[in-house]
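**Q** The amino acid sequence is not available; the structure is as follows:
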């Protein structure tokens, strides 16, 4: 970290006045993933309750996005398929019960929650990752499913565990169906990523048994150990999705957020020095393998532990995962919902999460964070939000680059102009010429500098606006009268590679 900062200072001193946008990739926090999970299951985060009017749903989502934008976030992980249902219209599955109050009940014609969320996120310079629960089909209890739900149409594709119906991962038709469901969204929506959380095979419940022996007997795939067979079933789905998503849209990121422990070192010498439930043994999810094989673009382990948690210290797990990224991105899942909780004294320390973020930034193999969950920032974690807004995330950040998906830099915007008017400074430019890969621009970054200030795109404090839209004009209404400013604009492609800047253009305000 210190070396990066020193390098940045040296580069800024030696190079000419305007510095390449690409040299900033490793310099925190100009590039950092800052995500927030927005859970729809049981109306945890949004909408606040089922059956709200469309206007109420939109207003709630806009308020939520505005809050997280102010706190410095640049990615929304929106749960669009909580239980084999949908928060989007282009779906082969029924509308979610948590949207309008009954599964299968459609909202007003013309309203698509996912489409609306994407547009609003992109206009704020935030990515939208569509979060799917691949195997969960019901939440148990008295929740009624519609006649078009897969549990009603194909009951043979599920087993019951802990009172909940779950797709049987060992069935080939289940894997094919889940891939089709996800590709509906990849093909039909302008999303930035596909995201899974930690629910694969169910978390163990005492006295419960997974009823998949018949499936194992029918489709053994060369395995004699049912545990290895289960892990392979999940592996096959992950590999199929990696291939399928990137076949249709190379720029759509695929990421998974597993439980924080892959294996404990007492189970495997390559595991972490921890002693808790593990993905590998209890959930039949070989999370490290997915990264090692390059089947995911990012891994987002849920390290919902404090620094002093004896069985699984935060720092121990961050260090372990950072040594097992195999060149892919590592974003750390952080537990905003545990702030001020009584379960452990460490969580009542206001510095717990801020110190965790500082710890991540000291490790150049960690590219950011995702917080669970949105609602926490209006309840127990309000102070954390203030720390982000006023300190740690004070300046904007671009998502980190993924060169294995796209390393072609877009061309710079053309014909950049700035003109002072009574209502502010009017900025205008033309789209860049097409780059080698056929892309022009999917977004822009506008930088502003006071007169006499060093003109460089290295420092995120000079970022005036980030948008993941292809607009080519902007009015800066935040200027002081009678002052002189310099402006730059850069182009972003779909994977947030940044062009050389156009400008600088100077203007004196009226």
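**A** Thanks, I have it. Since the model is a prediction, treat every value here as computed from it, not as a measurement. Numbering: from 1, shown residues only.
**Q** C-alpha from now on. contacts and neighbour counts both.
**A** Will do.
**Q** Between the two ends of stretch 209-226, how far is it?
**A** 13 Å (Cα to Cα, to the nearest Å).
**Q** what's in contact with it?
**A** 159, 160, 161, 168, 170, 171, 229 (Cα atoms under 8 Å, 6 or more residues apart in numbering).
**Q** Checking the nearest residue to the fifth one once chain neighbours are set aside next. Helix, strand or coil?
**A** The one in question is residue 170. Excluding its sequence neighbours, the residue lying closest to residue 170 (Cα to Cα, 6 or more residues apart in numbering) is residue 233, at 5.5 Å. State at residue 233, reduced to three classes by DSSP: H, G, I helix; E, B strand; the rest coil: helix.
**Q** my read: residue 233 touches residue 173, true?
**A** No - using Cα atoms under 8 Å, residue 233 makes no contact with residue 173, being 11.8 Å away.
**Q** In terms of neighbours, single out the busier of those two.
**A** Comparing residue 233 with residue 173 by neighbour count (other Cα atoms under 10 Å), the higher total belongs to residue 233, at 22 against 12.
**Q** ranges for the helices of the stretch 51-200 of the chain?
**A** With helices called from DSSP state H, counting those that start in this stretch, the stretch 51-200 of the chain shows them at 54-70, 97-100, 113-123, 150-153, 172-188.
**Q** Dump the ones you listed into TSV; add distance to residue 475 as well.
**A** Shown next, in TSV, are the helices of the stretch 51-200 of the chain (distance: least, Cα to Cα, whole Å):
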stretch	distance to residue 475
helix 54-70	19
helix 97-100	37
helix 113-123	15
helix 150-153	50
helix 172-188	32
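**Q** Just say which of those helices is most tucked in.
**A** Among the helices of the stretch 51-200 of the chain, ranked by average contacts under mean count of other Cα atoms under 10 Å, first place goes to helix 97-100 (a mean of 25).
**Q** try it against this one:
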């Protein structure tokens, strides 16, 4: 199906604060033409649903902000009511915390910490990391995902730039160093981007993804495994995300590379590069991630129209927007843009007609 999706966060957003907010958001999305939501269910070391796994390991059943509720269950009910599919998003993946020195997880399980070459807790851009290469950590993450798949009426699961992932500066814990030494009869290079060292660690994450994919499909073959990695091959070099191999091995059903560019020219350039990396069959799985709001940045109406038109001209039938609140600002301005297309029926035109489409969009924008 053509994905018309949006991420629902629990940061800088009011949606998950109440059942009423959730119901209103799902109604708005359905009316605007969306057919999938990706709600956050794993953030800063807490689940956004009651988890027996988290309770048994860390004595915290759910993010304290949602104690006594089950936001995931509420989203499923309200989304189903208006015909929207639900694919829970494990936002933090193998990251344990943000600017919290490892948070609840590493306070209880310090042996799970990822280490850089200095032996320090792995920190990149403020995120502190569990060791995604460690079998125990992988088992924990696998069980967390499978618990949702087994206990909730969801349509799939989603990982992103932190699942499966590990900053390339990680892997210098004693256990991983010893595994590498046994394989190559030498210690890992000090250069974290040494090609052999980089690919060896990326392969461990790819094999984890293969197991995750197989176990999800064993529960229900119709469930979608959706991933939103960083763009290849930057994602491989920086976060050990070998998305090219994931596609070649058939380990992902829908892929949303994060083409988070703040102007159309940059977005177009990356779309051109990304689509060249996909064969015809793989292209059917592609629905780019598009940034509409982050911090003080807001996508313009014109850029939104151009991005969708260009996607269709390149044979890309859908996209996922980061994130919901960006549709609602300025009196639902971007939401209204999508309704004018209309988004749920918009199939685009051949590339030769792109200039005409953009002229029409400019005319509509002036009227709007």
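**A** Arrived safely. This one's a predicted model, so the numbers in the text were calculated from it and none came from an experiment.
**Q** and of the helices of the stretch 51-200 of the first structure, who's closest to residue 391 of the first structure?
**A** Ranking those by proximity to residue 391 of the first structure (Cα to Cα) places helix 54-70 first, at 11.8 Å.
**Q** Need the nearest residue in space to the aligned residue in the first structure for residue 138 of the second structure, chain neighbours excluded.
**A** Counting by TM-score structural alignment, residue 138 of the second structure corresponds to residue 175 in the first structure. Counting by Cα to Cα, 6+ apart, residue 237 is the residue found nearest to residue 175 of the first structure once chain neighbours are left out, at 5.8 Å.
**Q** Tell me how far the one you found lies from residue 176 of the first structure.
**A** For residue 237 of the first structure, the distance to residue 176 of the first structure - Cα to Cα - is 8 Å.
**Q** now residue 334 of the first structure
**A** Taking Cα to Cα, one finds residue 334 of the first structure at 32 Å from residue 176 of the first structure.
**Q** Equivalent analysis for residue 291 of the first structure, please.
**A** 22 Å.
**Q** same check, this time on residue 113 of the first structure
**A** 26 Å.
**Q** Repeat that for residue 238 of the first structure.
**A** 11 Å.
**Q** swap in residue 80 of the first structure?
**A** 19 Å.
**Q** re earlier: how near is the residue nearest to residue 175 of the first structure to residue 290 of the first structure?
**A** When residue 237 of the first structure is compared with residue 290 of the first structure (using Cα to Cα), they lie 11 Å apart.
**Q** okay, the two: which has more neighbours?
**A** Neighbour totals were compared for residue 237 of the first structure and residue 290, and residue 290 leads with 22 against 19 (other Cα under 10 Å).
**Q** Matching the more buried one against the second structure, which residue comes up?
**A** In the second structure, residue 290 of the first structure lands on residue 246 (TM-score structural alignment).
**Q** and its match, what does it touch?
**A** 206, 252.
**Q** number of nearby residues for the equivalent of residue 76 of the first structure over in the second structure?
**A** Counting by TM-score structural alignment, residue 76 of the first structure lines up with residue 37 in the second structure. By other Cα under 10 Å, 26 other residues sit near residue 37 of the second structure.
**Q** Could you measure from the closest residue in space to residue 202 of the first structure that isn't next to it in sequence over to residue 294 of the first structure?
**A** Distances taken as Cα to Cα, 6+ apart place residue 283 nearest to residue 202 of the first structure, at 6.4 Å, with adjacent residues excluded. Distance of residue 283 of the first structure to residue 294 of the first structure, computed by Cα to Cα: 21 Å.
**Q** Relative to residue 167 of the first structure, how far out is the match of residue 138 of the second structure?
**A** Distance of residue 175 of the first structure to residue 167 of the first structure, given as Cα to Cα: 9 Å.
**Q** Remind me which helix or strand residue 56 of the second structure belongs to.
**A** Assessed by DSSP states H and E, residue 56 of the second structure sits inside helix 52-58.
**Q** in that helix, what's buried?
**A** 53, 54, 58 (16 or more other Cα atoms under 10 Å).
**Q** Next up, the contacts around the second one.
**A** By that I understand residue 54 of the second structure. 46, 47, 60, 61, 62.
**Q** ok, and the closest non-adjacent residue to residue 91 of the first structure?
**A** residue 184 (6.6 Å).
**Q** Please identify the residue in the second structure that aligns with that neighbour.
**A** Residue 184 of the first structure maps onto residue 147 in the second structure, by TM-score structural alignment.
**Q** quick one, what contacts the aligned partner of residue 137 of the first structure in the second structure?
**A** Counting by TM-score structural alignment, residue 137 of the first structure lines up with residue 96 in the second structure. Residue 96 of the second structure makes contact with 44, 45, 102, 103, 104, 105, 106, 127, 128, 129, 130 under the criterion Cα under 8 Å, 6+ apart.
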